[in-house]
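Participant: Next one to model:
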Amino acid sequence: MTIAVVGSGIAGLTAALHAHEAGHAVTIYTKGRLGDGCTPHAQGGVAGVYGAGDSPAAHADDTLSAGAGLSDPDAVEVLVSEGAARIAELIARGVAFDRADDGTLLLGREAAHSAARIVHAGGDATGAEIARALSAAVRAAGIEVVEGAFLVDLLQGDVGVGGLRLLVGGALVDRPADAVILATGGAGQLFAHTTNPAGATGDGIAAAIRAGAAVADLEFVQFHPTVLADGTPFLISEAVRGEGATLIDEDGHRFCFDEHPDGELAPRDVVARAIARRAARQGRPVRLDATALGARRLAERFPTIDRVTRERGFDWSREAIPVTPAAHYLMGGIVTDLDGRSTLPGLLAAGEVARTGVHGANRLASNSLLEGAVFGARAAAAATRSPRSSSEDGGADRVDTRSVLIGSHRVSPGSARSTNEVGDRAEFSRAALQQLMWESVGLLRTDEGLAEAIATIRAWRAEAAAPASLTDHEDANLLLIAAATASAAASRTESVGAHFRERSLIGVR
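Facilitator: Now for the predicted structure:
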């Protein structure tokens, strides 16, 4: 059996290793180099190691609470019950998680977790260590890897998906496969401010939409609260606040407690909105104060952040540093069942590209790497067991139909004005799209802003020429996902989790 895995983060590498070990012919296609993507940028860690007084049930409760009532309890149960085995597997494959002097795993705590249950590596370099170890395991196993392979489209087979159309070295190449596992990540490049790398242009989700697969929950975009507001966006891990850092305004006031009793450790959407509102009110970024942790502790626990902040002229052991929210993680994506199968036979998905149901309206910190490992393994098992099956436990029926898009011809109804009502619309550019999405489909959304965004994106798509270059294909993907995201946000009129509706537009720049 031939299995094509697209993407080489934790979900894709885990799926490829499991499928290879089951005896199948596996090829990994990756847009950049092996191990690229969002995984190596992950700082916080992997949730799922339970100490005294903690349990999978408590982890599940925290996940469901963060998801604002929209998480799938069955998917959450899979995540927490299989997490320990996947973390043990990472260790066996060579991931060097940080340990205490007695050899036990060091456990950290992040926002909205009720206990310290997060393992990390290199202090704040967890994702980089995971990418290194899994990439080495793939190389050692002799799995075929095609680097610089851009996913253009999914090929139709006799039943469902039968392979891939790729852009490799400037040429279009068709590769048949018995099963395709998409692990291409999210679409952070939809927004002007993002923690995601430049390649996060939603290629897998867009290809799935064009092929007719169901996608859902695209309106639920998580904005990380704390990105260094100086120079190129650089994430300041939530673990910093878990260790005791505070958020203060220009008067030194810990304003997050005005929004939530957990203050800086409230769910990410609450903290991000609090920061955005306070920054708009005072006309400058808020600050993260980690000075109480001291220079030695900061350097030991967060060596990467310590180095980068100092390179940018900040001594965060002595001064509070400016921070701002930025688009970080997409809770929605390709609708899958608990085994990673999409609504199309032959197509599976795992990681950020998939809507497994784990995250609901808001992702709990450090559940993303865990989800990639757990559902990457399950997708590989399903692909090797029954590659021509589609989701058996409801598929799109498992989600609120307001946020479901099936194929490129169905978009949830919104209040969009017609194109000729937009007025002086800017010509399309990626930067213009990103700014439009940031202002109108970002942290704080209004009817007016969403209507303008939908109409403008619709006009841009109507005017777009057929893509030729890789950049053209990326832009087309971003426009397609932007249209679906804005439409889904317009259709969900209530505020829930990361999706927040306001009566009037508040600029977040």
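Participant: Please make it C-alpha for all contacts and neighbour counts, starting now.
Facilitator: OK.
Participant: Quick one: the helices in the stretch 401-509 of the chain, in order.
Facilitator: 430-440, 447-463, 470-491 (DSSP state H, counting those that start in this stretch).
Participant: Could I get the full set of helices for the stretch 251-400 of the chain?
Facilitator: Using DSSP H, counting those that start in this stretch, helices in the stretch 251-400 of the chain cover 268-282, 295-301, 303-311, 368-385.
Participant: ok so, going back, quick one, which of the helices of the stretch 401-509 of the chain gets closest to I87.
Facilitator: For these, proximity to I87 was assessed by CA to CA; helix 470-491 is nearest, at 32.4 Å.
Participant: Residues in contact with the closest one: which ones?
Facilitator: 150, 152, 167, 187, 189-190, 201-203, 205-207, 217-219, 402-405, 411-415, 430, 433, 437, 441, 447, 450-451, 453-454, 457-458, 460-461, 464, 467, 499 (CA atoms under 8 Å, 6 or more residues apart in numbering).
Participant: Let's compare: structure for the following, please.
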Amino acid sequence: MSKNCDVLIIGAGLAGLFLALKLAPRKCVVLSPAPVGNAASSAWAQGGIAAALSKADSPELHAKDTINAGAGLVDEVVANLVAHEGPQRVYNLLEYGVPFDKKENGELALSLEAAHSLPRVARVAGDLAGREIMKSLIALATKAENIEIIENHTALSLLQNSNGQICGAIIKGDGDVFHINASQTILATGGIGGLYAVTTNPMQSRGQGLGMAARCGAMIADPEFVQFHPTAINIGKDPAPLASEALRGEGADLVDRFGVPFMKKYHELGNLAPRDIVARAVFTENHSGKRAFLDATKAIGDEFPNHFPTVFASCMDANIDPRIQPIPVTPAVHYHMGGIVADMWGKTTLQGLSAIGECSSTGLHGANRLASNSLLEAIVFAGRCAERLKGQETEDVKFDAPEIIPEVMDKTNQKAFRMLMSADLGVVRNKNDMTRLEHLLADYAETFDKWIPNELITMQLMVKAAIARKESRGSHFRSDFTQLDTNARHSYLLVEDEGNIKIL
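Facilitator: Now for the predicted structure:
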């Protein structure tokens, strides 16, 4: 059984839906692994979208902050492009009905987050930005004549013909496995958080898109760079609820169990230091026995239910009243800076395949993403990808090669490797731990007859690049190589025909 379409978008988060809407009138199929919006990290984003939207701000300043946060690996051309196009994309969302918070004079209410020079994060109802943005886009997408949404279906692998061109995907859903043939295929599959034991991402985010693309020979960049959000709420939930960075922007303080603030001893910017530094500080305090808490009792207090309803509800569910009690926090995997190499129009190194959103690597984030730049990247590159595809004629692409249907990780091994990834490829890393993980992944790969799981490929790419990077840069911190290498370089990797990973 097979289905034909013009454009296939794999993923129904912000990037996928924004692209689908901007493609009109070109027809597309959007694939969602769950009811649309339910499996997307976009819906869980609390902070909002960063853009130069105030009179005091400028795209140049936003780009400068992005470059500074990225620890020497941000592509300055891309940073300036995104910063300049960002405001118009935010206005697109306003046109789509997103109810961004506004001041009494009608201007957007903007929040300050770590490593930003001034307030530039547009929010919705305090900490409900992701949910409300997705709600508006879903309402439009479900009515759009050019969009067909297929829910509760998952892409197993990409269809690649004998010329190396991508021409759709193999899909599973409702017990059936079938082909969707497409002239253009776009991966908008999100990140890798579900590969770790402690994450703020949906469990469906396990790097499947990255693994699918890598298996076909797409170039992968910087997979070792994983951003840990420093303040996931430490109450044993999976996924971990998030205490938005905006809380620290409003004046909340990171303290130990004795109530003593500790961030100033780690960085001069204190609570608003770059995320990688704050994450390591929280990690260190927790492992020292002093533990780490976010105290917002003075900064937010009684305003919690109105200003941060999501955080408030998560805390109250755990019998913590953040109006009068500090919130226990821990670092959690939050965002993947690495991914499938994509140019400024979303094109990958494979003909017929594009990548947008978190699964892509555009050069914007470098080694450490600037807070709230992720939703911005999603809409900027989704918009640019739509502009490129709208100007192309539909191509009749034939699939004439053997199918690849990967095997699946069982639940027991999923759980075991989540623990191992957190232990051996976590906030603080070293050669011995990572080498152990690399060997365990290789041994597990040997247990499969032919096509190993997509997420196993992704984990192998991540640990291979992390071992090779013998320095500490941005989110990648090695206890055995604590210094920054004077040569700032990207990691580029390819999976060869035999399954071997080659570092270029």
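Participant: picking that back up, quick one: closest of the helices of the stretch 251-400 of the first structure to Y29 of the first structure.
Facilitator: Here helix 368-385 is closest among these (CA to CA), at 15.3 Å.
Participant: same for the closest one, what does it pack against?
Facilitator: Helix 368-385 of the first structure is packed against helix 10-21, strand 46-47, helix 73-92, strand 179-182, strand 347-349, with contacts defined by 3 or more CA pairs under 8 Å, 6 or more residues apart in numbering; DSSP states H and E.
Participant: That helix against the second structure, how far on average?
Facilitator: For helix 368-385 of the first structure, the mean deviation from the second structure after alignment is 1.2 Å (mean CA distance after the TM-score superposition for the first structure).
Participant: Now do that helix: distance to the chain's middle.
Facilitator: 16 Å (CA atoms, centre = their mean, to the nearest Å).
Participant: one step back: quick check: which of the helices of the stretch 251-400 of the first structure has the most neighbours on average?
Facilitator: When you average the neighbours per residue for each of those (mean count of other CA atoms under 10 Å), helix 368-385 leads with a mean of 25.
Participant: Give me the most central residue, the first structure.
Facilitator: The first structure has Y329 as the residue nearest its centroid, 3.0 Å off, counting by CA atoms, centre = their mean.
Participant: Aligned to that one, what sits in the second structure?
Facilitator: Taking TM-score structural alignment, the alignment pairs Y329 of the first structure with Y335 from the second structure.
Participant: ok, and the closest non-adjacent residue to its match?
Facilitator: The shortest distance from Y335 of the second structure to any residue other than its chain neighbours is 5.0 Å, reached at Q227 (CA to CA, 6 or more residues apart in numbering).
Participant: counterpart of P303 of the first structure in the second structure?
Facilitator: By TM-score structural alignment, P303 of the first structure lines up with P309.
Participant: still on that earlier bit, which one, of the helices of the stretch 251-400 of the first structure, ends up nearest to G83 of the first structure?
Facilitator: Of the helices of the stretch 251-400 of the first structure, nearest to G83 of the first structure by CA to CA is helix 368-385, at 6.4 Å.
Participant: Over in the second structure, find the residue span the closest one aligns onto.
Facilitator: Against the second structure, helix 368-385 of the first structure falls on residues 374-391 (TM-score structural alignment).
Participant: hmm, who's touching that stretch?
Facilitator: By CA under 8 Å, 6+ apart, stretch 374-391 of the second structure touches 14-16, 18-20, 22-23, 26, 42, 48-51, 82, 85-86, 89, 344-347, 354, 356-358, 364.
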